[in-house]
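sequence plus predicted model, see below.
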Amino acid sequence: MSVRVSVIVPAYNVEPYLRRAVTSALGQTEPSVEILVVDDGSTDGTLAVARSLEGPRVRVFESEGNLGPSAARNRAIEAAQGEWVAVLDADDWYAPVRLARLLAVAYEEAADLVIDDQHIVADGDDRPFTTQFETSGTPLTERQIVDPVAFVRSNRPGFGSLRYGSGKALMRRAFLDAHVLRYDERVRGVEDSVLYVRCLARGARFVVVPEAYYYRRKREGSITAGLIRMIENDVDVNALVLEEPEIQAVPELAEALRERLAEARSHLAYQRLLAAARSGAFGEAVAVAAGHPAVVPFGVRKLAHRLVGPGRLGAD
């Protein structure tokens, strides 16, 4: 039987979590699934767990050192045999029906990428306490076809947003190959979003379903930990992507990214101001505010969001 979906699992120091992730992929109601685990230079027992799971549907690869999730994913994609590629972070897991449901939508909508909502689970617990779309204050109620501008605006910093860029897409392999698209190995932390916006700039049909079939574990020490570092990365990556000719060739997308970059810089200044004020470095806080005047209206808007909620602030 041919492989319909290749599930790629980059793994780095996730010994306590990896078995559940792989087991959830093996337990899909969609039967034609293979799993490709790439150990990215782990220093714990991750590789041993991966090797214990090897079998007819699970292949394991080793990186030479810690090269990052993008490199690990790319290695898996090159080895994948499926018509579709699905991402699963090694500390997360799938609901049993996830791939079957997303595949059905992909075929119905002639989609190139499909994402769903994500249950968010605290480390050490199995019960979700919210979903990604619920945190926006304006959760989806029906399927969406997302254009490039809507995608960029969904990832706004500092306010409740749907954050499509954090979704774990089911991707049509033929589209990635036709446009020579892979994960950017210079990028860590927002590698999904970067790949998606590049796909959209090349005409990908991007579909979002309101249901949550993905379980995302929120834990300390993950790659997204450290707010200021994460926002600095966000600024750098947006500036990098904005310079690409394929992005500039879509004027509405380029303008949305310029707005996104400006807001990310304001968010970074705001967080630096707060950090300085909390540490008693008031001179530094004043210098941050003076050097980035947009930080004040950004802070006011963020406060308003907290007080009245995103549903009362229009585009927020």
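Thanks, I have it.

rest of the way, CA atoms for contacts and neighbours
OK.

now the helices for the chain?
18-26, 46-53, 69-79, 98-109, 148-154, 173-178, 191-201, 227-242, 245-248, 251-278, 282-291, 295-308 (DSSP state H).

to Ser166, which of those lies closest?
Across those, Ser166 has its closest neighbour in helix 191-201 (6.5 Å, CA to CA).

gap between that closest one and the chain center?
In terms of CA atoms, centre = their mean, to the nearest Å, the centre of helix 191-201 is set 10 Å apart from its chain centre.

give me the helices and strands touching that helix, please.
helix 148-154, helix 245-248 (3 or more CA pairs under 8 Å, 6 or more residues apart in numbering; DSSP states H and E).

of these, which stretch is the most buried?
helix 148-154 (a mean of 20; mean count of other CA atoms under 10 Å).

just give me how far that helix sits from the chain centre.
For helix 148-154, the distance to the chain centre is 14 Å (CA atoms, centre = their mean).

cool, stretch 113-132 as well?
The chain centre lies 13 Å from the centre of stretch 113-132; the measure is CA atoms, centre = their mean.

want to throw the helices of the chain into a markdown table with distance to Glu142?
Output for the helices of the chain, formatted as a markdown table (distance: least, CA to CA, whole Å):
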| stretch | distance to Glu142 |
| --- | --- |
| helix 18-26 | 26 |
| helix 46-53 | 37 |
| helix 69-79 | 30 |
| helix 98-109 | 12 |
| helix 148-154 | 16 |
| helix 173-178 | 25 |
| helix 191-201 | 21 |
| helix 227-242 | 29 |
| helix 245-248 | 29 |
| helix 251-278 | 24 |
| helix 282-291 | 41 |
| helix 295-308 | 24 |
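
looking at it, Arg188 is touching Asn66, isn't it?
No - contact criterion CA atoms under 8 Å: Arg188 and Asn66 do not qualify, at 12.0 Å.

comparison target, given below:
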Amino acid sequence: MKISIVVPVYNVENYLEVALDSILAQTYQHYEVIIIDDGSTDSSPSLCNKYLTDKRFNYYRQANQGQSVARNNGFEKATGEIVYFFDSDDLLRKDAFSAWISEFSNEDVKAILFNADVFYDGGANEFKPSYHRQKTNETKIYKSDEYFAKSLGKGCYFASPCCYVARKAILEENIFLPNIIHEDELYYFQIFAANQHSISVMSESFFLRRVRDGSIMTSSKIEKRIDGYTEVLLGMVKSQSNVKNKKVNLVMSNILRQIVLLYANASNNDSARFVPLSSRLNIWKLYFSAVRFVPIDFKLMMLATFPDYYIYKFNRKVK
């Protein structure tokens, strides 16, 4: 059984070699590596070239279009039955592939979800994500929509594609939405919440996530995060008709809350005025389309998306 590892690369010269070396160190050797260089301007291309003497490594370069497009292009080139998306500044445990292949020997299993451990680089230790799915040491089989809802209820929900590996067949009808951040949330939702695939949930940590200054998630501006979450939520609302387990509405509620909090944070800094009126009206369209499942206070939405109005009222009272 062949694994295709898709590796988007963009200006990661300080981390790339150790990441690719963790693939070379795998005890299971039947794989291909598809490196998509997203227009790097550092020494990443020359570092990638060092690995091309190994015929399993393939290198492609594209104009800078973002991680989503790089992943989508890499997926199109994948020839393995199993596909894994790997970030070029992180690490893998050397027995990861062999453990996954063992689980995939059960033909009913369409995807494997697993844990990750976090390590800090460059002092970026204020961002403290958790990637642990369950406290027990056992591996369990679930229906994907059932586990989606369960993980939300247990507070162990996360959507990173580096923390699951899947058969190519179940991924083919989906793409990573381009030109936004938080695109992982919609991709994960469409694959797992809107389907009833048999999935294996493992309690082991096979992935080592590097948290560093300058990465996408530690450097993104508020407006980009708001735009990304908004596009994700729009996609979820459109996909909702395919979701049988209504408990997964919790994830849409949580994302809408994130948007509201981001707007509120901007308003606290008196900087929400940068948000165009069209964007604010868009969030209100989302609110009214989602109000049937999202218990968010109307006044909080007003304060978060139209802080200018409240600032104006407050100033008038003061005068």
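Yes, it's here. Bear in mind the structure is a predicted one, so any value in this text is a computation, not a measurement.

more crowded one of Arg188 and Asn66 of the first structure?
Arg188 (19 against 16; other CA atoms under 10 Å).

from Arg260 of the first structure, how far out is that one?
19 Å (CA to CA, to the nearest Å).

check Asp39 of the first structure too.
34 Å.

so these two - more neighbours on which side?
Neighbour count, other CA under 10 Å: between Asp39 of the first structure and Arg260, Asp39 has more, with 28 against 22.

let me see the contact set for the aligned partner of that one in the second structure.
Counting by TM-score structural alignment, Asp39 of the first structure lines up with Asp37 in the second structure. The contact partners of Asp37 of the second structure, by CA atoms under 8 Å, 6 or more residues apart in numbering, come to 8-10, 45, 59-62, 70.

PyMOL command to pick out the buried ones of these?
Per 16 or more other CA atoms under 10 Å, the buried members of these correspond to this PyMOL selection:
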select buried, resi 8+9+10+45+59+60+70
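
what is the neighbour count of Leu88 of the first structure?
Neighbours of Leu88 of the first structure under the rule other CA under 10 Å: 28.

just give the nearest non-adjacent residue to Pro178 of the second structure, would you?
Distances taken as CA to CA, 6 or more residues apart in numbering put Ser68 closest to Pro178 of the second structure, at 5.1 Å, once the chain neighbours are dropped.

these two touch, right, the one you found and His182?
No - the criterion here is CA under 8 Å, and Ser68 of the second structure misses it with His182 at 10.0 Å.

who has more neighbours out of those two?
Neighbour count, other CA under 10 Å: between Ser68 of the second structure and His182, His182 has more, with 23 against 20.

could you report the distance from that one to Asn137 of the second structure?
30 Å.

which residue is most remote from the mean position of the first structure?
For the first structure, the largest distance from the centre (CA atoms, centre = their mean) belongs to Gly283, which lies 36.4 Å off.

do you know how far that one is from Gly299 of the first structure?
If you measure Gly283 of the first structure against Gly299 of the first structure using CA to CA, the figure is 18 Å.

try Gly226 of the first structure
Separation of Gly226 of the first structure from Gly299 of the first structure (CA to CA): 20 Å.

try Tyr17 of the first structure
38 Å.

then Ala256 of the first structure?
Ala256 of the first structure is 21 Å from Gly299 of the first structure, by CA to CA.

try Val250 of the first structure
Relative to Gly299 of the first structure, and taking CA to CA, Val250 of the first structure is found at 31 Å.

those two: which is more packed in?
Ranked by neighbour count (other CA under 10 Å), Val250 of the first structure and Gly299 place Gly299 first, with 18 against 15.

ok, for the more buried one, nearest residue in space, not its chain neighbours?
The nearest residue in space to Gly299 of the first structure (CA to CA, 6+ apart) is Tyr270, at 6.6 Å.

how close does the nearest residue to Gly160 of the first structure once chain neighbours are set aside sit to Leu162 of the first structure?
In this structure, Gly160 of the first structure finds its nearest non-sequential neighbour in Ser136, 4.1 Å apart by CA to CA, 6+ apart. Note on Ser136 of the first structure: its distance to Leu162 of the first structure, by CA to CA, is 5 Å.

who's more crowded, these two?
Taking neighbours as other CA under 10 Å, Ser136 of the first structure and Leu162 compare with Leu162 leading, 25 against 19.

can you tell me what Tyr157 of the second structure aligns to in the first structure?
Alignment note (TM-score structural alignment): Tyr157 of the second structure maps to Arg163 of the first structure.

can you tell me how far its match is from Ala150 of the first structure?
Arg163 of the first structure is 10 Å from Ala150 of the first structure, by CA to CA.

Arg280 of the second structure touches Thr305, doesn't it?
Yes - the criterion here is CA under 8 Å, and Arg280 of the second structure meets it with Thr305 at 5.8 Å.
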